[in-house]
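> Here is my input; please provide its structure:
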Amino acid sequence: MANYFVINRPSNLITGVVASRYNPTETSLRRFIPATDKARDAYYKLVGRKGDVCVDVGELLSKSEYTLNWLKDSTSFSDEGKAIPQVVRYRAEEPTPETQDRQAAIFDWLDHHPEADAYDLNDEFCMGMLAAKAYVAKHS
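Purely as a prediction, here's the structure:
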């Protein structure tokens, strides 16, 4: 039985591997490309690294030259593949916010609110009355 990668056409993501004696019928949403043993090994290695995220065909082409053999065989007019490997970044890297020392933040707030007492400090920083009284005493 031959193995095939199941590819979602709109997203170009590999959704699975199918074993079949016959060539699977392609639809508007699914495409099937032959999967050799070495190409499947490379695919499972990528899936193991990524977890639940689907693998892009272009990424598999860049990682495994065995998948590229299928592409060369399927294009009759050129030896070079036309697929451009893409690595999808699912989350933008966020800068780490600057952290301020809690005691400095409390003392700064107390400097701006000189009439504040332990109850106000507790309401503002949600710290508890015992800690609020200690900060007010330390600031005085």
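> only C-alpha atoms for contact and neighbour calcs from this point on.
Fine.
> Check which helices and strands the lengthiest helix in the chain is in contact with.
Ranked by residue count, the top helix of the chain under DSSP state H comes out as helix 37-50. Helices and strands touching helix 37-50, as assessed by 3 or more Cα pairs under 8 Å, 6 or more residues apart in numbering; DSSP states H and E, comprise strand 55-56, helix 57-63, helix 65-74.
> Residue 42 is nearest to which of those?
For residue 42, the closest of the helices and strands packed on helix 37-50 is helix 57-63, at 7.3 Å, according to Cα to Cα.
> Next, the second sequence, to be compared with the first:
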Amino acid sequence: MEITKKKAWGPIIGIAIGVGVMTGISNVNRTSPYKELSKFSKEINAKGAVTIDPDTRMDSTSVAEDPLMVVYHYTVVSVDKDSVTIDEKEAKEVLIKQTQENLDNSPDMETFRKHDVSMKYDYKDKKGRHLFDFTIKPAKNIQ
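So this is what the prediction gives:
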């Protein structure tokens, strides 16, 4: 079984950007960014796994303190890496470009830029095996 790039990765791009925007929380300025991001992550995780589209599920989020980072854990439910040929390099390149552009330019992500919050995206196949991951960091640190 072969899956086309458009079918397999188009929805993933959309969700990666959408979840990035969703995390641009404004009350990070009131308390420590780590505490606020941890609170946000717990709230998201309490809701359980979220089906994003027919191919993608966001399983959970986590937060690292040093360096300050939000990690998004996804499963591509339509991909079994043993039986589907995917171009992981191209998928990563497209996702990195789109999410980096969103992080650097979206008004919703200003707080992330201000606090230099990195974002890591971790993708697994439907059997829980690692497909790929990538991390982006704000190019512009607003002070």
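> So after superposing, what's the score?
Aligned and superposed, the two chains score 0.22 in TM-score terms (TM-score structural alignment, normalised by the length of the first structure); 55 aligned residues with a Cα RMSD of 5.2 Å.
> in the helix or strand hosting residue 103 of the first structure, what's buried?
Secondary structure from DSSP states H and E places residue 103 of the first structure in helix 102-112. When burial is assessed from 16 or more other Cα atoms under 10 Å, helix 102-112 of the first structure yields the following buried residues: 106, 107, 110.
> how about TSV for the residues you listed, with distance to residue 72 of the first structure added?
Output for those, formatted as TSV (distance: Cα to Cα, whole Å):
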residue	distance to residue 72 of the first structure
106	66
107	69
110	71
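> Closest to residue 50 of the first structure out of those?
Once Cα to Cα is applied, the member of these that ends up nearest residue 50 of the first structure is residue 106, at 42.8 Å.
> how big is the angle separating the strand or helix carrying residue 17 of the first structure from helix 37-50?
Using DSSP H and E, residue 17 of the first structure falls within strand 13-20. When axes from the mean of the first three to the mean of the last three Cα atoms, to 10 degrees is applied, the directions of strand 13-20 of the first structure and helix 37-50 differ by 140 degrees.
> Please determine how far the residue nearest to residue 100 of the second structure when sequence neighbours are not counted is located from residue 16 of the second structure.
Nearest residue to residue 100 of the second structure in three dimensions, chain neighbours excluded: residue 136, at 6.2 Å (Cα to Cα, 6 or more residues apart in numbering). Separation of residue 136 of the second structure from residue 16 of the second structure (Cα to Cα, to the nearest Å) stands at 12 Å.
> list residues touching both of those two?
Shared contacts of residue 136 of the second structure and residue 16 (Cα atoms under 8 Å, 6 or more residues apart in numbering): residue 99.
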